[in-house]
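> sequence? don't have it. structure:
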C-alpha cells in the first residue's frame, strides 16, 4: 500500500521507537475497511516493537495507537494518509516514547492539566491546516491520561458531518460541545482550556526588558526581519498570533526562486526552524492592540501585556477580504468559506459558488470542479483578472459557469447553513438568486492594520502602512514590511526582501540614534 520511497522514510522514523506500541483496528469488509487494515498491517510488519490487534469501536473503519497494554487515547477514524500521514507517524513515535520537540514548559503545562478532555476533530485529507490541530491534540492525549482525541475524516463519516452541521475543517468538539474551528496551534488549544494561563503569560511578558528591535508579525517578512536583526547581534524579539501568517493557507508555491515547488506549511516550517537557530525571543499566541512612541516604542498586546523596544518592524500581513454583505458572518463556517483546499471536500456532489475572478478565484473553481457537482463563479468586473491559462482551463470545464458584472448582495441560509446567494447584474440592475450549498470567497486581501488606526503611523485609504524605500514609516524608529505595506506586489519573495530591508534600516537607525545620544552626552 505504501510506495517504496514512503516505506523507506517510515522505516527510518520507526527506528526511533523505544518502547513497544500497539495498533488496534476496528474494520469491516468495506473497501475502506480493508484499506485501513492493510495500512496497519504493513506498518506493524516494519518494526518488532509494533503489534496489531482487533478492537471494536463505534466508528469503523478506525485505528487506535497506544503504548502496549494501554487503552488508546489517540484514534484515527478514517485512513490517515495524504496530509494526515505525518500525524500518524508522529502518533506512533510519541506512543513509542520518542520525545516531542515542543516547548518543555508547554509540555509540562499539558501534563498538569486537570479535568476530563475528550476531543473530536473533523478533517479532510486535502486540508493543509488540519494536521497541525490533529497533531497538537494527539500529543496532548499522549502526555495526559485525562485527554483523548479522535481524528474523523468527514468524507467517510458523512452522517456525523450532516448531523453536526460541519461545513468547514478542521472543526473540533470537546466533550461533545463545539470547541473551535480552523487552524489552531498547540499553545492556543492548551491556553484555551487552561484557565489562568493568559494572566500568567501577560505578567511574564510585562517583565521583559526592552528590545533593540521588535518585529510584530510572523510571516515571511517578519521571519526575514528577525533573522537579519539577530545576525547583527542585537536584542531581537518577534511577537505574533501564530508563526507563518497567510502563507499557512497557501497550498502550491511555484514561484519561490530556486525552489520549483513547495507548499505553504512546509515553507513556514523551514522559516520557523531558521528563526530558531538564532537568539530571537519568539512570542506567539499574542496579538498587537496599540502602538505608542514615547522615547521607547511600546506595543500593547490584546492580553494586556506591553512590550517595549528601541525600534519596531511592523509585518502583520493581510487577511482574506470579506464581502461584507448580509448573511456572510452569520453563515461563516456554515457554508461561507475562504479556503477551497481545506473545505472543498465537504461539498462533494453539491453546488457551490466562488466569489472573485482573479487567480485565486479561478484556481479555486478549477480545483472545486473535480469535487463538487457545479461551480458558479461570480466576478464583479466585466473582465476576469486571472491569468489567461487559468481562464482557458476554467471555461473548458463543463460544470463551471462564469458570470460577469455580478455584485453579490446577500448570503441566504435556512438558519443553520447556506442555501444560496443573491447577486445584482451591474449592467441591467436585475437581481438574481443562485442556489448553492457553499460560497468560497476569493476577492483578495486586506491589511491587518485595524489596531494602528488611532496611532501616528500613517496609513493609506486602503489601510496599508505608508513606507519609503527603506521601509520607514511616518513614526521615527518604526519600520514596516510585507503585505501590510504600500509595496505594490504582494508576493512571498518580495516580503522576504522587504523584511531584510526594514531590518537593515532599523539597525542603521539604532546606530545613528546611539551616535547622536553619545554626541549630546559629550557636548
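It's in. A quick note: this is a predicted structure, and the numbers were derived from the prediction, not measured.
> please make it C-alpha for all contacts and neighbour counts, starting now.
OK.
> what's the burial count for the residue lying closest to residue 480 once chain neighbours are set aside?
For residue 480, ignoring the flanking residues on the chain, the nearest one in space by C-alpha to C-alpha, 6 or more residues apart in numbering is residue 314 at 4.3 Å. A count of neighbours around residue 314, defined by other C-alpha atoms under 10 Å, yields 26.
> and the helix or strand harbouring residue 313, what does it pack against?
Of the helices and strands defined by DSSP states H and E, residue 313 is found in strand 312-314. Contact analysis of strand 312-314 by 3 or more C-alpha pairs under 8 Å, 6 or more residues apart in numbering; DSSP states H and E lists strand 213-216, helix 220-230, strand 478-480, helix 492-522 as its packing neighbours.
> list the buried residues in the next helix or strand after it.
Sequence-wise, the next helix or strand beyond strand 312-314 is strand 318-320, with elements assigned using DSSP H and E. Neighbour-count burial for strand 318-320, counted by 16 or more other C-alpha atoms under 10 Å, picks out 318, 320.
> elements contacting strand 318-320?
Packing partners of strand 318-320 (3+ C-alpha pairs under 8 Å, 6+ apart): strand 445-447.
> for residue 482, give its distance to residue 396.
Between residue 482 and residue 396 the distance is 36 Å, computed by C-alpha to C-alpha, to the nearest Å.
> comparing these two, which residue is more hemmed in?
residue 482 (33 against 12).
> the more buried one contacts residue 500, correct?
No - counting by C-alpha atoms under 8 Å, no contact exists between residue 482 and residue 500, whose distance comes to 10.2 Å.
> what's the overlap in contacts for these two?
In the contact map built from C-alpha atoms under 8 Å, 6 or more residues apart in numbering, the residues linked to both residue 482 and residue 500 are residue 221.
> hey, where'd the helices end up in the stretch 351-500 of the chain?
Under the criterion DSSP state H, counting those that start in this stretch, helices of the stretch 351-500 of the chain are mapped to 359-369, 388-396, 492-522.
> let's bring in a second model and compare:
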C-alpha cells in the first residue's frame, strides 16, 4: 500500500511516538478490507510502539480505530486514509502516541473544557483538499477530550450510507446524528461553535488590543503580502481574517505563481501564514468584519467593528477581503445547495461517480471543472450563457474531445429542479429560439465567477457597480488612511500574483501615509 517514499516518511514520524498505540480493525471479506489490513500491517511493522489486531466489532466495516495502549476507543477511520488524508492519518497516530499538536495552548484547554457528549461523523473524499482540515480538527478533539468521539468516513467507500443520508458535498460534519457543519472549517471555528460563550470572551480580548499602525482586513494573498511588507517597516501590524488564505484554500492546483512551479491551494495558504507569522504580526483568525468607521478627524484612529462585537482600532486600514463564488440565482439553487448543487468539483466530484451532472459556466473554471468531472461521472452537460465558450482554446479543444460531454451555448439556466430533498434536473432556455429544455441529472456545479466580499462597506467607501472597491494606482480608496488590494478591488485580472503585488503596494502606500502625518507633541514636550 505504501511506496518507498511514504514508508520512509512514516517511519521517521513514528519515531516521534512517546507512548504505545493500538490499531484495532473491524474487517469483512471485501477487497477494501484487504487493502486496509495490508496498510495497518505495514504501519505496525515500522515501529515497536504500534500494534495491530483485528479484534474490532464496529458496525462500519472496514474501519479501524487508533487507540492508546490498554484502551479500545479513539479516532476511528472508516476509510483507507491515503491521498489528501495521509497527513490526517499521520497526525492521528502521533497525537494518540503523545506527540504534542501544533495548536495554541488556550485552544487545547478550550477543547478539554467542552461539556457534554459529542459524537462526530465526518464525511470526506480522498480527493478533497478542504477535508483534511475538518478531519484533523475532529480527530484532535477526540484525542484531547474523552467526551468527544470521532469517526472519519470516506464517502466513496460507504456509498450506501452516503446515499441514505443524502451526502452530496464534503466535508460534511454530523454531531450527535444532526448536521453540524459543511465545507472547510478550522479547529478554532468548530470549537467556537461548540463553546457558546466564546464570542463574548473573544470580543473582550479584541477590545483590549492597542491601536495598530496598519490593520489588514482579510488574509488572502493580498492581505498576507501587505502584512509582510508592513511588518518589515518595524511598525505595529495586525491581520483580521475570516480564514487565513482566503479563497486560495479552495483552489486545487496553482501552476502560474512565479518561482513556484506547482503547488495546491491549502499548501500555498499555509505558506502565506507561515511567512506572516515569521514577522511580529498579530494574526486574528476567524474574524468577520461588520462595519468600517473612518477617523472622526484628520490623523485620528479608524475603527473596524467585528461580527462578534469586538472593535479594532488602527491609524491605517488595508481592505483585502477577496471574493467568493458567484451564485447563479435561479430557483432551486439555495434549496438544493449541498444536496446536489456544488461549487467545488475537486471536493465533491467523487460523490457523483457514475451519475449525470451539469456545469454552469464556460470560462476556464467551468471548462476545467467539466474536464475533471468527465473522468468520474457518467455524463457532463455544460451550460454557457454566451454564444461561445470563453475558456482557453486548449481547454475547449480538450473538452470537445471527451465522449461523455454535451455543450450548450446561448443557454440561460432558469431553474434547478429536485425531488425528495435533492437535485434531479436543470432547466435552461435557448436564448435564440426561446425553447426551454429540462436535463435530467443528479448534480449541478456552479462555476460562473466571483463576487467581491464588500457588502459590509456600502456607504463607507466608494464601490463600483460590481461592488468592487474603487482604488487608484497606489491602492488609495476615497477614505483617508484606508487602502485596498486584491480581488475585492477594481484592479483587473483576479490572479494570485496580482493580488500579492497589490497587497505589497497597499502596504507601502500605508507606510508612506503614516510617515507624512504631522507629529503630535505632548504638552510637556511643547
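Perfect, thanks for sending it. Remember, it's a predicted structure, so these values are computed and weren't measured experimentally.
> need the TM-score from the superposition.
Once superposed, the chains reach a TM-score of 0.98 (TM-score structural alignment, normalised by the length of structure 1), with 521 aligned residues with a C-alpha RMSD of 1.4 Å.
> what's the residue nearest to residue 480 of structure 1 aligned with over in structure 2?
Residue 314 of structure 1 is assigned residue 319 in structure 2 as its aligned equivalent, the criterion being TM-score structural alignment.
> mean distance between the strand holding residue 313 of structure 1 and structure 2 after superposition?
Between strand 312-314 of structure 1 and the aligned residues of structure 2, the post-superposition mean distance stands at 0.3 Å (mean C-alpha distance after the TM-score superposition for structure 1).
> list the contacts of that strand.
When contacts are defined by C-alpha under 8 Å, 6+ apart, strand 312-314 of structure 1 is touched by residues 213-217, 222, 225, 297, 477-481, 502-503, 506.
> try 6 Å this time
Applying C-alpha atoms under 6 Å, 6 or more residues apart in numbering, the external contacts of strand 312-314 of structure 1 come out as 213, 214, 215, 216, 478, 479, 480.
> likewise for stretch 143-157 of structure 2?
Everything outside stretch 143-157 of structure 2 that qualifies as a contact, by C-alpha under 6 Å, 6+ apart, is 75-79, 112, 117-125, 142, 162.
> now which residue in structure 2 aligns to residue 340 of structure 1?
If you follow residue 340 of structure 1 across to structure 2 using TM-score structural alignment, you land on residue 345.
> next one: the closest residue to its match other than its chain neighbours from residue 346 of structure 2, what distance?
By the measure of C-alpha to C-alpha, 6+ apart, the closest residue to residue 345 of structure 2 outside its immediate chain neighbours is residue 369, 5.9 Å from it. Going from residue 369 of structure 2 to residue 346 of structure 2 by C-alpha to C-alpha gives 8 Å.
> also residue 468 of structure 2?
Look at residue 468 of structure 2 and residue 346 of structure 2: by C-alpha to C-alpha, they are 28 Å apart.
> hang on, the earlier thing: the match of residue 340 of structure 1: neighbour count?
Residue 345 of structure 2 sits with 27 neighbouring residues when counted by other C-alpha under 10 Å.
> again, but for residue 403 of structure 2
Residue 403 of structure 2, neighbours per other C-alpha under 10 Å, totals 10.
> next: the one 4 residues further on.
Number of residues near residue 407 of structure 2 (other C-alpha under 10 Å) recorded here: 18.
> check contacts around it.
381, 382.
> map it across to structure 1 for me.
Under TM-score structural alignment, residue 407 of structure 2 pairs with residue 402 in structure 1.
> so how far is the helix or strand hosting residue 138 of structure 2 off the chain centroid?
Counting by DSSP H and E, the element that carries residue 138 of structure 2 is helix 131-144. Its chain's average C-alpha position is 15 Å from that of helix 131-144 of structure 2, according to C-alpha atoms, centre = their mean, to the nearest Å.
> tell me the helix or strand right after it.
Assignment by DSSP H and E places the next element after helix 131-144 of structure 2 at strand 148-154.
> so how much does that following strand differ from structure 1 once superposed?
Once the two are superposed, strand 148-154 of structure 2 sits an average of 0.5 Å from its aligned residues in structure 1 (mean C-alpha distance after the TM-score superposition for structure 1).
> what angle do that strand and helix 131-144 make?
Using axes from the mean of the first three to the mean of the last three C-alpha atoms, to 10 degrees, one finds that strand 148-154 of structure 2 and helix 131-144 are set 150 degrees apart in direction.
> for residue 133 of structure 1, see how far away the alignment partner in structure 1 of residue 439 of structure 2 is.
Structural alignment places residue 439 of structure 2 opposite residue 434 in structure 1 (criterion: TM-score structural alignment). When C-alpha to C-alpha is the yardstick, residue 434 of structure 1 and residue 133 of structure 1 sit 34 Å from each other.
> who has more neighbours, those two?
Between residue 434 of structure 1 and residue 133, counted using other C-alpha under 10 Å, residue 133 has the larger neighbour count: 24 against 16.
> now the more buried one: how far from residue 118 of structure 1?
Applying C-alpha to C-alpha, the value for residue 133 of structure 1 to residue 118 of structure 1 is 14 Å.
> related to what we said a few turns ago, nearest to residue 281 of structure 1 among the helices of the stretch 351-500 of structure 1 would be which one?
Residue 281 of structure 1 lies closest to helix 492-522 among the helices of the stretch 351-500 of structure 1, at 15.6 Å (C-alpha to C-alpha).
> near residue 389 of structure 1, how many other residues are there?
For residue 389 of structure 1, the tally of surrounding residues (other C-alpha under 10 Å) stands at 8.
> same question for residue 281 of structure 1.
Applying the criterion other C-alpha under 10 Å, we find 17 residues in the vicinity of residue 281 of structure 1.
> residue 237 is in contact with that one, correct?
Yes - applying C-alpha atoms under 6 Å as the test, residue 281 of structure 1 and residue 237 come out as touching, 4.5 Å apart.
> between these two, what contacts are shared?
Jointly contacting residue 281 of structure 1 and residue 237 under the rule C-alpha under 6 Å, 6+ apart is no residue at all.
> of residue 468 and residue 346 of structure 2, who's got more company?
The residue with more neighbours, out of residue 468 of structure 2 and residue 346 and counting by other C-alpha under 10 Å, is residue 468; that gives 23 against 19.
> tell me which residue of structure 1 lines up with the more buried one.
Residue-level alignment of residue 468 of structure 2 against structure 1, with TM-score structural alignment as criterion, gives residue 464.
> give me every residue that touches its match.
Residues in contact with residue 464 of structure 1, defined by C-alpha under 6 Å, 6+ apart, are 447, 484, 485, 486.
> can you tell me what the third one aligns to in structure 2?
It stands for residue 485 of structure 1. So, by TM-score structural alignment, residue 485 of structure 1 is matched to residue 489.
> mind listing what the closest residue to residue 19 of structure 1 other than its chain neighbours touches?
For residue 19 of structure 1, the nearest residue in space outside its immediate sequence neighbours is residue 96; the separation is 5.0 Å by C-alpha to C-alpha, 6+ apart. Taking C-alpha under 6 Å, 6+ apart, we find residue 96 of structure 1 in contact with 17, 18, 19, 21.
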